[in-house]
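Asks: Got a predicted model here, sequence first, then my questions.
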Amino acid sequence: MTAPSSCHTRPLAITMGDPAGIGPEIVARMFLRRPAQRRWIVVGDPLVMRHALAALDPAARVRRIPTSAEARFDDGELNVLVSSEGVSLPPIGRISAESGRAAYAAIIAAIRLAKTGAVRGIVTAPIHKEALAAAGLRYPGHTEILAEQAGGAGVAMMLANEDIRVVLVTTHCSLRDAIRRADQSAQMAAIRLAHAGARALGIERPRVAVAGLNPHAGEGGLFGGEEALIIAPAIAQARREGIDASGPWPGDTVFMQARERRFDVVVAQYHDQGLIPVKYMGLAQGVNITLGLPFVRTSPDHGTAFDIAGRGVADPSSLETAFDYALRLTGAAT
């Protein structure tokens, strides 16, 4: 995750997300709520974004742009770079192949912009995994698409809020597969990325706590041997590399200790072990940061919320937090 030196002069790109969910609405709402911070473009379908913006402010206007170079930021119009164009709106609040294809097209277009340096980073609005599947796109989520498009780079999810930061060893897979995949190589990758990610956020010497896999971190082998056989050797290797890593710590207390500032970042072994503590503290201030990419990518810490899509009540706070983190990670203040 790097921030090129010229990043201050280039916009961020924000994908519209699944057009049937709340993504277009929260993007439009953030645009209206932050008139002083509009140096960014939306990547998506102009028709979808025009509808979302008009529902909130009929006087607001969308500028359809074929390239990021044609964006303007001084006239109050929302710049939408065209990644797809439907002839009608998709069914709101429903899974459809049409929405899955449009959401995917926006992600791919934004990644290309970031890889070529046209934008300084990307913020992604929520997508729906079943809509991707309906479109024949077999990805568990954004992280896997980003990793593939970045050339198979080793990436990890960091979930962060003002209290704790969590990096996952394994992400979107069954618990059975997570246990199998959490080998020493995966441990090392997550620990290194946790260290690098915390440094990117301004922590000079991050204290990295590694959670155990089993109850009570295995209780000396009584509840499982992964801690002694896999996790502890990875921690020892990380320490030899100069990383301030410790553990394995019991998963039922390590997050509380991180919240009390004993640790700067926690490496969690599987998806729910890491995400439950972050999300329990509230979705509005949570953000997902993808570590290990050649560009900055953040996203809100919630899904498409089909149950409220199209009702005009979606809260953009988590998207705004993701936007703020992207600015922070690219070294831009505004």
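Replies: Yep, that arrived.
Asks: Going by C-alpha atoms from here, please, whenever you check contacts or count neighbours.
Replies: Will do.
Asks: For Arg112, grab the count of nearby residues.
Replies: Counted with other Cα atoms under 10 Å, the neighbours of Arg112 add up to 14.
Asks: Check for me that it belongs to a helix.
Replies: Yes. Under DSSP: H, G, I helix; E, B strand; the rest coil, Arg112 falls within a helix.
Asks: Tell me the spacing between it and Ser83.
Replies: 11 Å (Cα to Cα, to the nearest Å).
Asks: Please apply the same query to Leu113.
Replies: Counting by Cα to Cα, the gap from Leu113 to Ser83 is 11 Å.
Asks: Equivalent analysis for Val210, please.
Replies: For Val210 relative to Ser83 (Cα to Cα), the value is 40 Å.
Asks: Compare those two and say which one has the larger neighbour count.
Replies: Val210 (31 against 23).
Asks: Which parts of this protein are helices?
Replies: Under the criterion DSSP state H, the chain contains helices at 23-33, 46-56, 97-116, 129-134, 142-149, 175-181, 184-200, 226, 232-240, 254-259, 271-280, 317-329.
Asks: Throw these into CSV and include distance to Arg72, thanks.
Replies: As requested, the helices of the chain are exported to CSV (distance: least, Cα to Cα, whole Å):
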stretch, distance to Arg72
helix 23-33, 14
helix 46-56, 16
helix 97-116, 17
helix 129-134, 32
helix 142-149, 27
helix 175-181, 46
helix 184-200, 30
helix 226, 54
helix 232-240, 46
helix 254-259, 42
helix 271-280, 36
helix 317-329, 19
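Asks: this is the comparison structure:
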Amino acid sequence: MSEPLALAITTGEPAGIGPDITVGALLQLAGEHPQVRFHVLGDAGLLAARAAALGVAQAWAHRLADGSVVCDDIPLAVPCDAGRLDARNGGYVLALLDAAIDGCMGGTSGTRRFAGMVTAPVQKSTINDAGVSFTGHTEYLAERAGVPRVVMMLAGPQPAHGNAMLRVALATTHLPLRAVPDALTVSMLEETLAIVDHDLRRHFGIARPRILVTGLNPHAGESGHMGREEIDVIIPALAHAVDAGIDARGPYPADTLFQPRHLDGADCVLAMYHDQGLAPLKYGTFGHGVNITLGLPFIRTSVDHGTALDLAASGQAEHGSMIEAIRNAIAMAGHANGRPRAAPLVATR
């Protein structure tokens, strides 16, 4: 009998809904995936308290007792009240991430404990208030993993379009808009396209990914009349990518690209900046979207929403995105064992 697949799940900001959605998602998924051992990284007492607040204390205790869920107890720095941030727990949040990263990469022992990691949302302000410069999971994971570039990709089913999958990767992530044009270079876009192409093949089994690339400016620059980034940067990067065997097409105007007739048969959209790509994706998939970091030496997925402090311990937080994040991590981890080709963005007519 093969060893169970081990996944790490970090519970995120303790004052937010991370513990709630972790408990809720695992009470459903642990029974559906007996071949997986879910390692929850967080304060055991906090998780038990949230399970009690949600009215599922007995069910949570049963999952821990039968071994389908394992709590890797990492104590809070100070007690936590739901909905109330405390910068003294900023280091605790990073300790959860560090433990998951070490487990995925092997740490000092060189033995990988986890096949991948799933992360609940964190509160960036709390970590920064604790004295640590932190711009987001994506950047932190890249630094800890020692990779020069990673790519944020969100994916999710679109109920309005028959649950067809939509995947959107980002050339830039958490930058102010005024900094985006200077961040876009030919070499950076070439590297980004190479990462997207490589990981769509590796993790999703897509033999030849078709990637549609947006322009930066309105109307994709209108032949240079509304900006030259398309002519000077994006088009040359696309040409180099095509020469390298990547099926990358564009640049397309972002305001019209996100329609089924344009996306039909494609596998991913590469957008130039955060809101350009994520606004249409979250509109179409919110609550079931998944954040996937491409380019890491391990699998990482996450939810597509924030900490929702006002919903913590209320029983009103939806855990659909956490369920999808966990399911995607399981599928990605098992893909090398002959899983079928992942669905395209929009099902072929």
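Replies: Alright, I've got the coordinates. The structure displayed is predicted, hence computed values, not measured ones.
Asks: doesn't Gly91 make contact with Asp129 of the second structure?
Replies: No. Using Cα atoms under 8 Å, Asp129 of the second structure is not in contact with Gly91; the gap is 10.2 Å.
Asks: I'd like to know which part of the second structure stretch 245-254 of the first structure is aligned with, by residue numbers.
Replies: On the second structure, the counterpart of stretch 245-254 of the first structure by TM-score structural alignment is residues 248-257.
Asks: Just the endpoints, please. Distance across that stretch?
Replies: Note: stretch 248-257 of the second structure ends 14 Å apart using Cα to Cα.
Asks: Please tell me how far the residue of the first structure most remote from its centre sits from Gly251 of the first structure.
Replies: For the first structure, the largest distance from the centre (Cα atoms, centre = their mean) belongs to Leu222, which lies 36.4 Å off. To Gly251 of the first structure, Leu222 of the first structure is 16 Å away according to Cα to Cα.
Asks: Just give me the match in the second structure for Ala106 of the first structure.
Replies: Per TM-score structural alignment, the equivalent position to Ala106 of the first structure in the second structure is Leu96.
Asks: what about its match, distance to Ile246 of the second structure?
Replies: According to Cα to Cα, Leu96 of the second structure and Ile246 of the second structure sit 37 Å apart.
Asks: For the two, indicate the residue with more neighbours.
Replies: Remark: of Leu96 of the second structure and Ile246, Leu96 carries more neighbours, 25 against 21, as counted by other Cα under 10 Å.
Asks: Now for that one: which residues touch it?
Replies: Listed by Cα atoms under 8 Å, 6 or more residues apart in numbering, the contact partners of Leu96 of the second structure are Thr10, Thr11, Gly12, Leu41, Gly42, Ile74.
Asks: centre of the chain versus stretch 87-102 of the second structure, how much separation?
Replies: Centre-to-centre, stretch 87-102 of the second structure and its host chain are 18 Å apart (Cα atoms, centre = their mean, to the nearest Å).
Asks: residue contacts, the aligned partner of Met188 of the second structure in the first structure?
Replies: Aligned by TM-score structural alignment, Met188 of the second structure pairs with Ala186 of the first structure. By Cα under 8 Å, 6+ apart, the contact list for Ala186 of the first structure reads Val169, Thr170.
Asks: Likewise for Val233 of the second structure?
Replies: Applying Cα under 8 Å, 6+ apart, the residues near Val233 of the second structure are Leu184, Thr185, Val186.
Asks: which residue ranges form the strands in the stretch 201-334 of the first structure?
Replies: For the stretch 201-334 of the first structure, the strands defined by DSSP state E, counting those that start in this stretch occupy 207-211, 244-249, 265-268, 287-291, 296-300.
Asks: in the second structure, what residues pair with stretch 120-138 of the first structure?
Replies: Aligned using TM-score structural alignment, stretch 120-138 of the first structure spans residues 115-133 in the second structure.
Asks: Quick check: end-to-end length of that stretch?
Replies: End-to-end distance for stretch 115-133 of the second structure: 28 Å, by Cα to Cα.
Asks: do stretch 138-153 of the first structure as well
Replies: 18 Å.
Asks: same question, stretch 62-80 of the second structure
Replies: Stretch 62-80 of the second structure end-to-end distance (Cα to Cα) = 24 Å.
Asks: Contacts for that stretch next, please.
Replies: Counting by Cα under 8 Å, 6+ apart, 14-15, 26-27, 30-31, 34, 36-44, 46, 86, 88-89, 91-92, 95-96 sit against stretch 62-80 of the second structure.
Asks: where's the match of Ala106 of the first structure relative to Glu13 of the second structure, distance?
Replies: Computed as Cα to Cα, the Leu96 of the second structure to Glu13 of the second structure distance reads 10 Å.
Asks: Kindly report the same for His225 of the second structure.
Replies: Note on His225 of the second structure: its distance to Glu13 of the second structure, by Cα to Cα, is 46 Å.
Asks: again, but for Leu270 of the second structure
Replies: Leu270 of the second structure is 29 Å from Glu13 of the second structure, by Cα to Cα.
Asks: contacts for stretch 18-35 of the first structure?
Replies: 14, 16-17, 37-38, 42, 48-49, 52-53, 56, 76, 78, 90-95, 99-100, 102-103, 125-128, 304-306, 308-310, 312, 314-316, 319-320.
Asks: now stretch 272-284 of the second structure: which residue numbers in the first structure?
Replies: Matched against the first structure by TM-score structural alignment, stretch 272-284 of the second structure falls on residues 269-281.
Asks: Distance from the chain centre to that stretch, please.
Replies: In this view, stretch 269-281 of the first structure has its centroid 14 Å away from the chain centroid, taken as Cα atoms, centre = their mean.
Asks: Just the buried positions in it, please.
Replies: Gln269, Tyr270, His271, Asp272, Gln273, Gly274, Leu275, Pro277, Val278, Lys279 (16 or more other Cα atoms under 10 Å).
Asks: Same question for stretch 122-141 of the first structure.
Replies: Of all the residues in stretch 122-141 of the first structure, those buried under the rule 16+ other Cα under 10 Å are 122-135, 137, 140-141.
Asks: Leu238 of the second structure versus the match of Ala106 of the first structure, what's the distance?
Replies: Distance, Leu96 of the second structure to Leu238 of the second structure, by Cα to Cα: 39 Å.
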